[in-house]
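Q: Quick check, what structure comes out for this input:
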Amino acid sequence: MIPYGKQNISEQDIEAVVEVLRSDYLTQGPCVPEFEKALCELSRAEYALATNSATSALHIACKALEVGNGDIVWTSPITFVASANCALYCGAKVDFVDINPDTFNLCPKALEQKLEQAKRQGKLPKVLIAVHMCGQPCDMQVISALGKQYNFKIIEDASHAIGGRYLNENIGNCNHSDITVFSFHPVKIITTGEGGAALTNAPELHKKMLLLRSHGVTRDPQLMDQAPDGDWYYQQVDLGFNYRMTDLQAALGTSQLRKISPWIEQRQKLAQRYTTGLSQLPLDLPFELEEASSAWHLYVIRLHDASKRKQLFAHLRQNKINVNVHYIPVHLHPYYQALGFQVGDFPVAENYYHRAISLPLYPGLSDSQQDYVMHSLAEGLR
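A: This is a model prediction of the structure:
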């Protein structure tokens, strides 16, 4: 079976983890800050905070931006449910902005129109979560300008996008946002087994997320309401969570980060081979914005004829090609429909969903495997 995505684990990665197993620290030791430093060096953000998942990072990012009861958070309907759920965890309401049909990211024009209407209604968002779908960044310059105009904070959900670039700078620098979140799930660009990170340039946001990541507990005397009883002393000063990454995960992540540049180059090469090889089929193919360089976490094709999607999906699976669909629009899930969302609310996202299939794309995919995928796809479309 050819998967749509998979991890790439080398002997160096294994040795990095084994070295931690032989050390004195398995959970919180020197490897986590080393990994965080490497993330800062890659992204050029001032601070990075490693977590046990990207969902956890999204949650504490919302909390650090003081999202709570009565607030509204907007995001894209084409994303994994965590991009919206993180706001609900904080007691906020969620709404969505329809996507651009070419980029699959939330549409800046639709965002501007929705903001104008929301201002008239007194329902502006406190935070916008901009999802970099498939690894291609949103038009963050426009979104940032709208954030300043309408006074909302911005989280970049870059779970797909580590290693990508926007305006000739690495994604994650937070030049156009308050916080950026990465994911290190095994099918992502790099992996820590399971894990995530939140990056920011704001020391107060980093300090807040650091506290929330570990139970709201601190050993910093400046955060305490009294002088410490002794060197052992700590206080819980906020209601936090156990969202910490272990040294085992961080060691793997640091090792993986050293290979990110050649892996991104391989993904770009594979994406270009798909674009060339599939150009004559009845499909809409993805492309890159001029000002961006996608990390190519996913290569999503869209069928001209949506009625053929189910049959083609089954055909490819029967040919041992484990294609997938990313994603079912969040507002169509029963939980969100119970909150009042309906079919037809975000028609561009729904049209995308009915036509989309994610093809295999990962650094270990060989040319012969990719040729087989393209041949099977063409065969299934006859």
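Q: CA atoms for contacts and neighbours, from now on please.
A: OK.
Q: Run a quick neighbour tally on residue 291.
A: Neighbourhood size, residue 291 [other CA atoms under 10 Å]: 12.
Q: With the one 4 residues further on instead?
A: Here the neighbour count serves as a burial measure; for residue 295 (other CA under 10 Å) it reads 28.
Q: Please list all residues in contact with it.
A: 134-136, 160-165, 189, 264, 267-268 (CA atoms under 8 Å, 6 or more residues apart in numbering).
Q: Also residue 57?
A: Residues near residue 57 by CA under 8 Å, 6+ apart: 50, 51, 181, 196, 197, 198, 243.
Q: before we move on, back to that, from the contacts of residue 295, which is closest to residue 8?
A: The shortest approach to residue 8 among the contacts of residue 295 belongs to residue 189, at 9.3 Å (CA to CA).
Q: tally of neighbours for the residue lying closest to residue 315 once chain neighbours are set aside?
A: Closest residue to residue 315 apart from its sequence neighbours, by CA to CA, 6 or more residues apart in numbering: residue 380 at 6.2 Å. Neighbours of residue 380 under the rule other CA under 10 Å: 16.
Q: same question, residue 232
A: So residue 232, with other CA under 10 Å, has 7 neighbours.
Q: Okay, and which of the contacts of residue 295 map to strands?
A: Secondary structure from DSSP state E places residue 165 of the contacts of residue 295 in strands.
Q: on that earlier part again, hmm, the residue nearest to residue 315 is touching residue 316, no?
A: Yes - using CA atoms under 8 Å, residue 380 is in contact with residue 316, at 7.4 Å.
Q: Name the surrounding residues that touch stretch 138-147.
A: 105, 106, 108, 112, 130, 131, 132, 153, 154, 176, 177.
Q: want to put them side by side, so please do this one too:
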Amino acid sequence: MIPYGRQQIDQADIDAVVEVLHSDWLTQGPGIARFEAALAERCGAQYGVAVCNATAALHIACLAAGLGPGDHLWTSPNTFLASANCGRYCGADVDFVDIDPDTWNLCADKLEAKLKLAKQKGCLPKVVVPVAFSGQSCDMARIKALSLEYGFTIIEDASHAVGADYLGKPVGCGDYADMTVFSFHPVKIITTGEGGLILTNRPELAEHLQRLRSHGMTRDPAQMTEASHGPWYYQQTELGYNYRITDLQAALGLSQLQKLDGFLARRRALVARYDRLLAGLPLQLPKRQAGAESAWHLYVVRLKPESGIAHKAFFEALRAAGIGVNLHYIPVHTQPYYRALGFQTGDFPEAERYYAEALSLPMYAGLSDAEQDIVVSAIRSALGQP
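A: Presented below is the predicted three-dimensional model:
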């Protein structure tokens, strides 16, 4: 089976983790700050806060933004559940903005129209979570301009987009988002096993995020309500969580970060080959957002109506041929939990059309040209093409 994604681990990664195992710090040690600083520098951001996974990162980013009961969070229906669930964790109401038919990202035109209507109704969002689907930024300049007009915080879910660029700058630089979240799950661009990180340029957000990831606890006298009792003293100043990442994970992440450029170059070479080898087939290939250079976490195609094969049959034929295709994503609003909140089929028709046609092909740095040729051959066979 050729999987749709997998990690790329080498001896340097293994050595980095083993070095931590021989050290005095397995968690809450200096390796975490090194990883945070390295990724922040790579992306041109002031602060990085690493946590145990990207879902935790989204959760505390929402809390740091002040999201709570009675507030509204909007995101894309074409995303993993966490992009919406983070709002529900805070007690907020969640809604969605339908996707652009070309980029499959949250549509800025639809966002603007929905904001105008929400302003009339007095229910503007406090937080908007644009998702860099497949590794490609949304129209972030437009979304940023709308945030200034309508007063919402932008938390960019860039879980797919470590190493991506937008308008000539790295995703995460902070020009277009108050906070940017990355994921380091094994199928992502780089991995820490599990892990996530929030980038921001606002010191008050960084300090708040650091408290929230560690029980709402501080040892900083300036943040305490009374004088310290001694060197052992700490205070819990708010309700936080144990969302800490370990030094083992940070060491792996820092080692992986040294290889990021090579991973990106290989993914982009694979994309160019897919574009060439799949041209002329009854498939809609990925289109580029203006000004965005994708990290290509995913390579998604859509089955055209004239293909002559049903979507499910196409998926099953490829799986039967040993190709581990996947589908990203089931529209979040169609999940039973969100249906129980009042969402229905038909609410976001572009995301639903996308779901009825989409397929994620194998895409990872270790995919060889020969394996990619096998994938393409299986696709041609499933479509009845010579």
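Q: which one in the second structure is aligned with the residue nearest to residue 315 of the first structure?
A: Counting by TM-score structural alignment, residue 380 of the first structure lines up with residue 382 in the second structure.
Q: residues contacting the residue most central in space within the second structure?
A: Nearest to the mean C-alpha position of the second structure, counting by CA atoms, centre = their mean, stands residue 159 at 1.9 Å. By CA under 8 Å, 6+ apart, the contact set of residue 159 of the second structure is 54, 131, 132, 135, 181, 182, 183, 184, 188.
Q: leaving aside the residues next to it on the chain, what's closest to the first one?
A: Sequence neighbours aside, residue 196 is the residue nearest to residue 54 of the second structure in space, at 4.1 Å (criterion: CA to CA, 6+ apart).
Q: So the one you found sits against residue 48, correct?
A: No - at 10.2 Å, residue 196 of the second structure and residue 48 do not qualify as touching, with contact defined as CA under 8 Å.
Q: Tell me which of these two has more neighbours.
A: A count of neighbours by other CA under 10 Å puts residue 48 above the other of residue 196 of the second structure and residue 48, at 29 against 26.
Q: what's near enough to touch the more buried one?
A: Per CA under 8 Å, 6+ apart, neighbours of residue 48 of the second structure: 36, 37, 39, 40, 197, 198, 199, 200, 206.
Q: ok but it is inside a strand, no?
A: Yes - counting by DSSP: H, G, I helix; E, B strand; the rest coil, residue 48 of the second structure falls inside a strand.
Q: for residue 324 of the first structure, what are its contacts?
A: Neighbour list for residue 324 of the first structure: 4, 313, 357, 358, 359 [criterion: CA under 8 Å, 6+ apart].
Q: make it 10 Å
A: 3, 4, 5, 300, 313, 316, 317, 356, 357, 358, 359, 360 (CA atoms under 10 Å, 6 or more residues apart in numbering).
Q: for residue 27 of the second structure, same thing?
A: Counting by CA under 10 Å, 6+ apart, residue 27 of the second structure has contacts 20, 244, 245, 246, 247, 248, 249, 250.
Q: and what of residue 38 of the first structure?
A: So residue 38 of the first structure contacts 32, 44, 48, 253, 254, 255, 257, 258 (CA under 10 Å, 6+ apart).
Q: Distance of the third one relative to residue 209 of the first structure?
A: Using CA to CA, to the nearest Å, we find residue 48 of the first structure at a distance of 10 Å from residue 209 of the first structure.
Q: Quickly list what's touching both of those two.
A: Counting by CA under 10 Å, 6+ apart, the residues touching both residue 48 of the first structure and residue 209 are 198, 199.
Q: Leaving out the residues flanking it, which one is nearest to residue 118 of the second structure?
A: residue 124 (5.1 Å).
Q: Work out for me the element the closest residue to residue 21 of the first structure other than its chain neighbours sits within.
A: Closest residue to residue 21 of the first structure apart from its sequence neighbours, by CA to CA, 6+ apart: residue 248 at 7.4 Å. Following DSSP states H and E, one finds residue 248 of the first structure within helix 247-257.
Q: again, but for residue 37 of the second structure
A: Using DSSP H and E, residue 37 of the second structure sits in helix 30-43.
Q: quick one on the thing from earlier: between the contacts of residue 38 of the first structure, which is nearest residue 219 of the first structure?
A: Closest to residue 219 of the first structure out of these is residue 32 (18.0 Å), distances taken as CA to CA.
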